[in-house]
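> Compute the structure for the input listed below.
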Amino acid sequence: MTPNSIVINAREISREKPPYIIAEVSANHNGSIIRAKETILAARNAGVDAVKIQTYTPDTMTIDVQKSDFLIEDGLWKGRSLYDLYSEAYTPFEWHKELFAYANEIGVTLFSSPFDETAVDLLDSLDVPAFKIASFEVVDLPLIKYIAKKGKPILMSTGMASSDEIGEALEAAKSVGNNNILLFHCISSYPAPLSEANLNMIPLLQKEFKIQVGLSDHTVGNLASVLATSIGATAIEKHFTIDRSDGGVDSSFSLEPNEMKALVNATKEAFQALGPQSFSRATAEDGNKVFRRSLYFVEDVNEGDVITKESVRRIRPGFGLAAKYYDHVIGSTCLMPAKRGDRVTVQHFNKGGTK
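This next block holds a predicted model:
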């Protein structure tokens, strides 16, 4: 494994591997455990590495009051109370054991975002392989410490967070001995405008915190995720639904199965296109070396003749002496006869060869 790599269920997440693709189910089960299972299966069939759910109840998130503080003023859920929204969106605790067993049965990794300590304990009892910390919870340092003490990998979104807040969240986890963390650049807008995706944050976060960085992508479409892969994102999270037309809290900015499959393929191709950071040339170029210029005799030359610009040219193909030796050859005495179309070699002008 490479330095700073993270392993979830034997899958390495690092700059040496294609990005780890996570399908976020969120509320797209639409209140049905059957649909939740169908969504997990559809995500697996689309080729994702993992599926993520969210673990909370309305009462662990907020309280049921209609005061203005608890009403959503704008955006996708404008006019709804927090309690009403979470009552529609939550994944019941009693589903979790069955969902984790089902994911294990069909061979896909399932983990979750817990939103309070009871959720953490439930997930830990189900041997969850990793925890996700949602953007809104990145400032809940007591919760982060509680999660970190479980010793599992932590995937942490950074939407809305300042540099100081990200640093404090990382320090909270590290203070209890958990350094197994991957940050997600995230714009906490639903959906997020592509023009505000600010993907340059990915290399900035990598540099600032010396840590792996992925993208939790709330934009519509796959462009942001593919571009993020091209600048070093090691994980991609996208909301996922079986069918947007069925509605649901998060459906409008979620990918459907064919779109998720396209994302998996496109990010793999983007990763492959990056290649190694070295000056070694691609093997695909080998056959085209013939089209480089090199030195050839363009007229017959006898032993003892002076090699001139008229007798030697820099032309294609590239099998002759490298063109950089042209000035060494011109004006030298030819040491062996040559015919028009012969390659120029070091033996034609220099008994000791070139250096």
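> C-alpha from now on. contacts and neighbour counts both.
Noted.
> residues in contact with whichever strand or helix holds T60?
Using DSSP states H and E, T60 falls within helix 58-61. Residues from elsewhere that reach helix 58-61, judged by CA atoms under 8 Å, 6 or more residues apart in numbering: Y83, D84, Y86, S87, Y90, F115, D116.
> Repeat the analysis, applying 6 Å as the threshold.
Y83, Y86, S87 (CA atoms under 6 Å, 6 or more residues apart in numbering).
> Quick one: residues in contact with whatever helix or strand comes next after it.
Later in the chain than helix 58-61, the nearest helix or strand by DSSP H and E is helix 82-89. Residues from elsewhere that reach helix 82-89 (CA under 6 Å, 6+ apart): A27, P58, D64, F70.
> Dump the residues you listed to a markdown table, plus distance to T158 and neighbour count.
Converted to a markdown table, the contacts of helix 82-89 look like this (distance: CA to CA, whole Å; neighbours: other CA atoms under 10 Å):
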| residue | distance to T158 | neighbour count |
| --- | --- | --- |
| A27 | 21 | 23 |
| P58 | 23 | 19 |
| D64 | 27 | 14 |
| F70 | 23 | 17 |
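> how long is stretch 186-198 end to end?
From its first residue to its last, stretch 186-198 covers 9 Å (CA to CA, to the nearest Å).
> Report the buried residues of the helix holding T60.
For helix 58-61, the neighbour count (16 or more other CA atoms under 10 Å) marks P58 as buried.
> Stretch 176-190 too?
Buried, per 16+ other CA under 10 Å, within stretch 176-190: 176, 178-190.
> so which of the contacts of helix 82-89 comes closest to I33?
For the contacts of helix 82-89, the closest approach to I33 (CA to CA) belongs to A27, at 11.1 Å.
> separation between that closest one and T241?
Distance from A27 to T241, by CA to CA: 9 Å.
> what number of residues lie near the residue nearest to I231 when sequence neighbours are not counted?
Of all residues beyond its chain neighbours, the one nearest I231 is P203 (7.1 Å), with distances taken as CA to CA, 6 or more residues apart in numbering. P203: 19 surrounding residues under other CA atoms under 10 Å.
> one more, for comparison:
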Amino acid sequence: MASTRTLEIGGRRIGPDEPPYIIAEMSGNHKGDIRRTFSILEAAKAAGADAVKLQTYRADTITIDHHGPEFMVEGGLWAGRRLYELYEEAHTPWEWHPEIFARARDLGITVFSSPFDPTAVDFLESLDAPAYKIASPEIIDIPLIRKAARSGKPMIISTGMASLEEIEEAVAAARGEGNDDIVVLHCTAAYPAPPEEANLATLADLRKRLGVTVGLSDHTLGTTVATIAVALGAAVIEKHFTLARADGGVDSAFSLEPAELARLVEESAVAHAAVGAPAYEPTKSEASVLRNRRSLYVVAPVARGETLSHENVRSIRPGNGMKPKYLDAVIGRKAARDLAFGEPLDVSMIEGGLADVVAT
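The predicted model follows:
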């Protein structure tokens, strides 16, 4: 199994030791208006997202214009709608893509896309797309994965609905084309997804089993689940994004608004920084409060040769004296000199020393 590695998209390093890579998924939230698309790019950039993701398909490349019952959506936000009609509304026109890529370059934000058939890969290659995202339903389309992987561009693969075997097959297909720049996004393909079905423990398991960088394609409401995922090792977070849910749109109900995306960026950075590394020594910020720990102090005057007792030696704050664990060894010993009230107890103050005890 290959080890987890750092990869790059648009010059941005992505991996377990890098800040979380935040993707704003536009999907159909452009509502058929390229000006709104540009506004979404600008808002995502202002919020601090690293990338905006498109979806590259046409209704006739993802389904067929059929009225049969199996071509009707059952349940969820789009219940009762025909697939062809839904995709006709939601797709991002291909003629917009060059302008979207150009505007993103001007803004300094990365744009890439999910291709849904081989012609979409060819089209995106002509635009020099920096990465490819395989959407959850397409994870079983091994020929599509192989074609995208042959580009040599980083591959981001969502796992919604997939079995472990299907996920392994998809990753193996990409690696079989010599492409090991792979991110696997754990995903619950429900819209919106209930938090209790997020199963974020899967992140660590995927990383261990597959040796890939992992992330989360999150359809829960709000930012809580995504932020937790970062703390659990997600190097990439993808969330649907819109200018305002009240504006409507096929994905608006479970999309973040600009202020929420900005909060996700901030909270994800904090979560990543908070994970840190195993640490069992005082941190820099703890150094100033170390003195507040308890230690052994002289709490009543003691004459030279006098016996140390619980009446004249106690464990108190601050922490400038011997550690409290030595109290039992100290009691009953003789003072090597006069000891003043309020002095921190030191080995040199004890007749004969305590080298045998302190050494332990």
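> Would you report the TM-score computed for these chains?
Here the TM-score for the pair of chains, by TM-score structural alignment, normalised by the length of the first structure, is 0.96; 354 aligned residues with a CA RMSD of 1.5 Å.
> For the stretch 201-350 of the second structure, just list every one of the strands.
Taking DSSP state E, counting those that start in this stretch, the strands of the stretch 201-350 of the second structure run over residues 213-218, 236-240, 295-298, 313-316.
> Which elements pack onto the last one?
By that I understand strand 313-316 of the second structure. strand 295-298 (3 or more CA pairs under 6 Å, 6 or more residues apart in numbering; DSSP states H and E).
> And for the third one?
Contacts of strand 295-298 of the second structure with other secondary structure elements, assessed using 3+ CA pairs under 6 Å, 6+ apart, are made with strand 313-316.
> Mind naming the longest helix for the first structure?
helix 257-274 (DSSP state H).
> with the second structure superposed, average distance for that helix?
By mean CA distance after the TM-score superposition for the first structure, the fitted helix 257-274 of the first structure averages 1.3 Å away from its aligned residues in the second structure.
> Next, the buried residues of that helix.
P257, M260, K261, A262, L263, V264, N265, A266, T267, K268, A270, F271.
> Next up, the contacts around R36 of the second structure.
H30.
> So it, which state does it fall into?
Judged by DSSP: H, G, I helix; E, B strand; the rest coil, the three-state class of R36 of the second structure is helix.
> Show me what it aligns to in the first structure.
Matched to the first structure by TM-score structural alignment, R36 of the second structure sits across from R35.
> Look up how far H29 of the first structure lies from its match.
5 Å.
> Could you do F319 of the first structure as well?
64 Å.
> Neighbour count: those two, which is higher?
H29 (26 against 18).
> Name all residues that make contact with the more buried one.
Contacts of H29 of the first structure by CA under 6 Å, 6+ apart are R35, A36.
> Which helix or which strand is home to it?
Per DSSP H and E, H29 of the first structure falls between elements, in no helix or strand.
> Look up how far G247 of the first structure lies from it.
10 Å.
> same question, L194 of the first structure
Following CA to CA, the distance that separates L194 of the first structure from G247 of the first structure is 22 Å.
> and if you look at E285 of the first structure?
For E285 of the first structure relative to G247 of the first structure (CA to CA), the value is 50 Å.
> Of the two, which one has the most company?
Remark: of E285 of the first structure and G247, G247 carries more neighbours, 12 against 9, as counted by other CA under 10 Å.
> Correct me if wrong, but L41 of the first structure is in a helix.
Yes. When classified by three-state DSSP, L41 of the first structure is found to be part of a helix.
> burial measure for the residue nearest to it when sequence neighbours are not counted, as a count.
Using CA to CA, 6+ apart and skipping residues adjacent in sequence, the residue nearest L41 of the first structure is I106, 7.4 Å away. Residues contacting I106 of the first structure under the criterion other CA under 10 Å number 12.
> hey, where'd the helices end up in the stretch 151-300 of the second structure?
Applying DSSP state H, counting those that start in this stretch to the stretch 151-300 of the second structure gives helices spanning 164-176, 202-210, 224-231, 258-275.
> Just the buried positions in the first one, please.
Applying a neighbour-count criterion of 16+ other CA under 10 Å, the buried positions in helix 164-176 of the second structure are E166, I167, A170, V171, A172, A173, A174, R175.
> what residues are up against G353 of the first structure?
V346.
> what's the farthest-apart pair in the buried residues of helix 257-274 of the first structure?
Spatial extent of the buried residues of helix 257-274 of the first structure (CA to CA) is set by the pair P257 and F271 at 21.2 Å.
> Pull the number of nearby residues for Y21 of the second structure.
Neighbours of Y21 of the second structure using other CA under 10 Å come to 23.
> Neighbours of the closest residue to it other than its chain neighbours, how many?
Using CA to CA, 6+ apart and skipping the chain neighbours, the partner closest in space to Y21 of the second structure is V236 (4.6 Å). By the criterion of other CA under 10 Å, V236 of the second structure has 28 neighbours.
> Quick one: map V236 of the second structure onto the first structure.
Checking TM-score structural alignment: V236 of the second structure goes with A235.
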